[in-house]
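> here is my input, please return the structure:
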Amino acid sequence: MAERLICLPDRVVALKFRQTSSDILNDLLINLDKGNKENLNNLHKCCGSFKQKNLIEYAFMMTEELGLDPLVGYHAVELLQRFMVRRVWDCLATPTAGGAAGDEPASYEDAIFDRLKDNFPLIIFSSVQLANKLFLHSHKIHINAAVLFLRSIGVRASKQTVLESELMVFKGLEFNLNVPNPLTYVEVLLEVLGYNEPDVPIENLYQRCLNVLQFVTLERTAIYEALLRVTTQSVSPSREQREKFVTVTEDCMLLGVGVIAVATFICLFQDWEEVVEELSHITGISMRSIKDFFHVALMHIISSPEEI
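Got it, this is the predicted structure:
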């Protein structure tokens, strides 16, 4: 995939595209597709519950303030989602974790969330820490810097507490940090697109893709709700339709091609149709699905032009 250049923490990480051989690109694409399908086949019924806008903004803010690669922020969101779903599910399955045995279910659930919310900022930070350790080009967050940063956002935590929180999240993820990351899909797809279509200015397109991906990620609830209605051709989709649609909301490959399609329309309108056709060819995703995602995302961007 595109080569990341090591840089100072307060600078954006630069990418050099067109540096990867076709064989490696092919293997990367196959592995991403396999990982995406495995993830979609093993989705928890509560997936997406912790991808609310305010939580994503919090993770992105931490990533930016610490001078980390944007890739870290997106990965941290995925780790946080998986950890919290597992943690809440485990708490709900353990009666002694809540109040008394005679408590009403609603009160019991409220007690669980009240207990978790006190540590939530630290859990998000631990997710960022773990995501950062996956990428060798990112600078290390030293424990002293971690404590000072947490203090700057109103979180009082000792060095021991920070370490224990990171270990807790790591264990909660069953030591598996290798999860689909939407920005990785965008970058690999751009690299493949640049290889197949040498005239497409991938480097310029990449920056716009970052803007579009951030917007779509933050506005995911509204965008996917609109896409659900388009897909089902219903203003009030049924519960069954919503349950089936969850795989669409977690499909990183679809998100990647959709983001590139929107960015191409903004930057290279004259090449848009050709690029969408090539993306469909690369991924096997139908032109119809790409265009549906494109139209919904673009309409939301147009209604909020200051965001892009």
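> for the rest of this, base every contact and every neighbour count on C-alpha atoms.
Fine.
> ok, Ser165 to Gln129 distance?
Computed as C-alpha to C-alpha, to the nearest Å, the Ser165 to Gln129 distance reads 10 Å.
> ah, wrong one, I meant Asn26
31 Å.
> repeat that for Val179.
15 Å.
> out of these two, which sits in the busier spot?
Gln129 (21 against 14; other C-alpha atoms under 10 Å).
> tell me how far the more buried one lies from Glu57.
Applying C-alpha to C-alpha to Gln129 and Glu57 gives a distance of 16 Å.
> then Gly258?
According to C-alpha to C-alpha, Gly258 stands 21 Å off from Glu57.
> comparing these two, which residue is more hemmed in?
Neighbour totals were compared for Gly258 and Glu57, and Gly258 leads with 29 against 17 (other C-alpha under 10 Å).
> ok, the more buried one - contacts?
290-291, 293-294 (C-alpha atoms under 8 Å, 6 or more residues apart in numbering).
> can you check Pro201 too?
Pro201 sits in contact with Gly194, where contact means C-alpha under 8 Å, 6+ apart.
> quick one, longest helix in the protein?
With DSSP state H setting the assignment, residue counts place helix 70-92 as the longest helix in the chain.
> what's the offset of it from the middle of its chain?
Offset of helix 70-92 from its chain centre (C-alpha atoms, centre = their mean, to the nearest Å): 10 Å.
> over to stretch 301-308?
Relative to its chain's centre, stretch 301-308 lies at 20 Å (C-alpha atoms, centre = their mean).
> quick check: buried residues in it?
Neighbour counts over stretch 301-308 (16 or more other C-alpha atoms under 10 Å) mark Ile301 as buried.
> what segments of the stretch 201-308 of the chain are helices?
Ranges of helices in the stretch 201-308 of the chain, per DSSP state H, counting those that start in this stretch, are 202-218, 220-232, 239-249, 252-267, 272-283, 287-303.
> which other helices and strands does the last one contact?
Translated: helix 287-303. In this structure, helix 287-303 makes packing contacts with helix 220-232, helix 252-267, helix 272-283, judged by 3 or more C-alpha pairs under 8 Å, 6 or more residues apart in numbering; DSSP states H and E.
> one more to put side by side:
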Amino acid sequence: MMEKKATGSHFNKDVSSSLSREHQNLKFGEAPFNILREFLTNLNDTNIHNLKNLSAFCGNFKDRRLVECVFLICDELRLDPLAGYQAIEILERFMTKHLEDLFCIPIPADEGQQGNIGDSVFIKLSKKFSLLVFSCIQLASKLTLHCNVIDNNTALKFLRSMGHSYSKETLLESELLILQTLNFCISFPNPLMYVETLLEVLGYNDVTVPILQLYSLCRHVLQFAYLQRKSLYHSLLVSATDCPSPSEEQRMEFAAVTEDCMLLSVGVIAAGAFILNFKTWEQVVDELRYITGISAKSIMEFAYILLSHIVKNETPVKSF
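This is a model prediction of the structure:
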């Protein structure tokens, strides 16, 4: 099913030179084409690099309950949706590295007698996990210039409303732990970045596509896909293997598909285009194929499965 995509992105170069003007605090639809071209190429390169260097724990911290919690906190604090996706990316990378570090720390003899290393690590994390999740959201808010930034006063007030009591010093220590663990590198590409960039390029290549309407719809579709991540990719795996109960080996081999942000993004856009106007969606799929190098078959199959989950889902998706 999922055919290997090309290693580079392709673009329609017939763009007016007037698009090269400089912008500050760019919003969706305002980026000059030359910037989009470079940005999408970088996103594609990053995606390929990430897929070649997957952790054995990838996806473990994208559980629906955790993702929904992050989205709801961002909604309550009136953050841009971008901050929510960024926070999840920060959290997953931090927790993966932090767990590796914790399992390398020798366990004191008295603790070792009470349980195994896993139990000790779980106890340590359970005491501060809620704060770590919130710190990831707070850090994500600081990366997004056009959204609200959560300062410590706002953070403490919100945490108190949730029944947690922390000091400003504890908040700073939590943020510092995350930053140090990730070597102060927290600006990771997230799925919404891919969707937004692809849509902007699509808008330049095909002016007949109602990009603003499609963008609004794709934000909801992406949120749905993220919340239904486990069942969505299970359906994709079943379709790819033609096996209702895929083996553990097949699941491990399929991990690269579950972490492919470019594939997720074209699938989301294609599904959104189908909902918006099914008569022209094949035209959108063909343009996405041209831009990314992903086969039309793979894009359509992802979109069909995503659409089938949307139709079957009985619980409305809470939007930002």
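> average distance between the longest helix of the first structure and the second structure?
Taken over the aligned residues, the distance from helix 70-92 of the first structure to the second structure averages 0.9 Å (mean C-alpha distance after the TM-score superposition for the first structure).
> and the next element down the chain from that helix?
Later in the chain than helix 70-92 of the first structure, the nearest helix or strand by DSSP states H and E is helix 105-117.
> can you pull the buried residues of that following helix?
By 16+ other C-alpha under 10 Å, the buried positions in helix 105-117 of the first structure come out as 108-109, 112, 116.
> what is the nearest of those residues to Asp271 of the first structure?
Leu116 (48.7 Å; C-alpha to C-alpha).
> map that closest one onto the second structure.
Aligned counterpart of Leu116 of the first structure in the second structure: Leu125 (TM-score structural alignment).
> next one: Ala226 of the first structure
Checking TM-score structural alignment: Ala226 of the first structure goes with Ser235.
> quick one: that match and Ile305 touch, right?
Yes: with contacts counted by C-alpha atoms under 8 Å, Ser235 of the second structure reaches Ile305, the gap being 7.1 Å.
> roughly how far does the match of Leu116 of the first structure sit from Thr280 of the second structure?
For Leu125 of the second structure relative to Thr280 of the second structure (C-alpha to C-alpha), the value is 50 Å.
> next: Cys104 of the second structure.
Cys104 of the second structure is 54 Å from Thr280 of the second structure, by C-alpha to C-alpha.
> looking at these two, which is more packed in?
More crowded of Cys104 of the second structure and Thr280, by other C-alpha under 10 Å: Thr280, with 13 against 10.
> who's in contact with the more buried one?
Counted by C-alpha under 8 Å, 6+ apart, Thr280 of the second structure has contacts 273-274.
> what lines up with it in the first structure?
Using TM-score structural alignment, Thr280 of the second structure lines up with Asp271 in the first structure.
> what's the closest non-adjacent residue to the one residue sitting closest to the centre of the first structure?
Centroid check for the first structure by C-alpha atoms, centre = their mean gives Tyr74 as the closest residue, at 4.1 Å. Spatially, and ignoring its direct neighbours in sequence, Tyr74 of the first structure is nearest to Asn181 (6.3 Å; C-alpha to C-alpha, 6 or more residues apart in numbering).
> need the contact list for that neighbour.
For Asn181 of the first structure, the contacting residues are 71, 74-75, 78, 252, by C-alpha under 8 Å, 6+ apart.
> ok, His75 of the first structure touching Ala131?
Yes: counting by C-alpha under 8 Å, His75 of the first structure does reach Ala131; the two are 5.7 Å apart.
> so for the two, which sits in the more crowded spot?
His75 (26 against 23).
> that one corresponds to which position in the second structure?
Alignment note (TM-score structural alignment): His75 of the first structure maps to Gln86 of the second structure.
> distance of that match from Pro244 of the second structure?
33 Å.
> just Val207 of the second structure next, same as before
Distance from Val207 of the second structure to Pro244 of the second structure, by C-alpha to C-alpha: 42 Å.
> and what of Arg289 of the second structure?
On the measure of C-alpha to C-alpha, Arg289 of the second structure and Pro244 of the second structure end up 29 Å apart.
> what's the spacing between the equivalent of Ser280 of the first structure over in the second structure and Asn152 of the second structure?
Taking TM-score structural alignment, Ser280 of the first structure has Arg289 as its aligned residue in the second structure. For Arg289 of the second structure, the distance to Asn152 of the second structure equals 45 Å [C-alpha to C-alpha].
> ok, the two, which is more surrounded?
Arg289 (21 against 15).
> neighbours of Ile231 of the first structure, how many?
Check again: residue 231 of the first structure is Thr, not Ile. 15.
> just give me the closest of the buried residues of helix 105-117 of the first structure to Lys159 of the first structure.
For those, the nearest to Lys159 of the first structure is Leu116 (19.9 Å; C-alpha to C-alpha).
> show me the contacts for the closest one.
Neighbour list for Leu116 of the first structure: empty [criterion: C-alpha under 8 Å, 6+ apart].
> measure it to Val85 of the first structure for me?
Separation of Leu116 of the first structure from Val85 of the first structure (C-alpha to C-alpha): 12 Å.
> overlap in contacts of the two?
Counting by C-alpha under 8 Å, 6+ apart, Leu116 of the first structure and Val85 have no common neighbour.
> what's Asn44 of the second structure aligned with over in the first structure?
Counting by TM-score structural alignment, the partner of Asn44 of the second structure is Asp33.
> which non-adjacent residue is nearest its match?
Met253 (7.3 Å).
> list the contacts for that neighbour?
Applying C-alpha under 8 Å, 6+ apart, the residues near Met253 of the first structure are 33, 36, 182, 185, 283.
> among those, which lie within helices?
Among these, the members found in helices (DSSP H) are 33, 36, 182, 185, 283.
> which position in the second structure pairs with the third one?
Translated: Pro182 of the first structure. By TM-score structural alignment, Pro182 of the first structure lines up with Pro191.
> how much space between Asn144 of the first structure and Val162 of the first structure?
From Asn144 of the first structure across to Val162 of the first structure, the span is 10 Å (C-alpha to C-alpha).
> looking at the two, which is more packed in?
Val162 (21 against 11).
> count the neighbours of the nearest residue to Arg4 of the first structure once chain neighbours are set aside for me.
Leaving aside its sequence neighbours, Arg4 of the first structure sits nearest to Leu15 (C-alpha to C-alpha, 6+ apart; 4.8 Å). When neighbours are defined as other C-alpha under 10 Å, Leu15 of the first structure has 16 of them.
> so who does Leu15 of the first structure touch?
So Leu15 of the first structure contacts 2-5, 203 (C-alpha under 8 Å, 6+ apart).
> just to revisit the earlier point, which position in the second structure aligns with the residue nearest to Asp33 of the first structure?
Checking TM-score structural alignment: Met253 of the first structure goes with Met262.
> no further questions, thank you.
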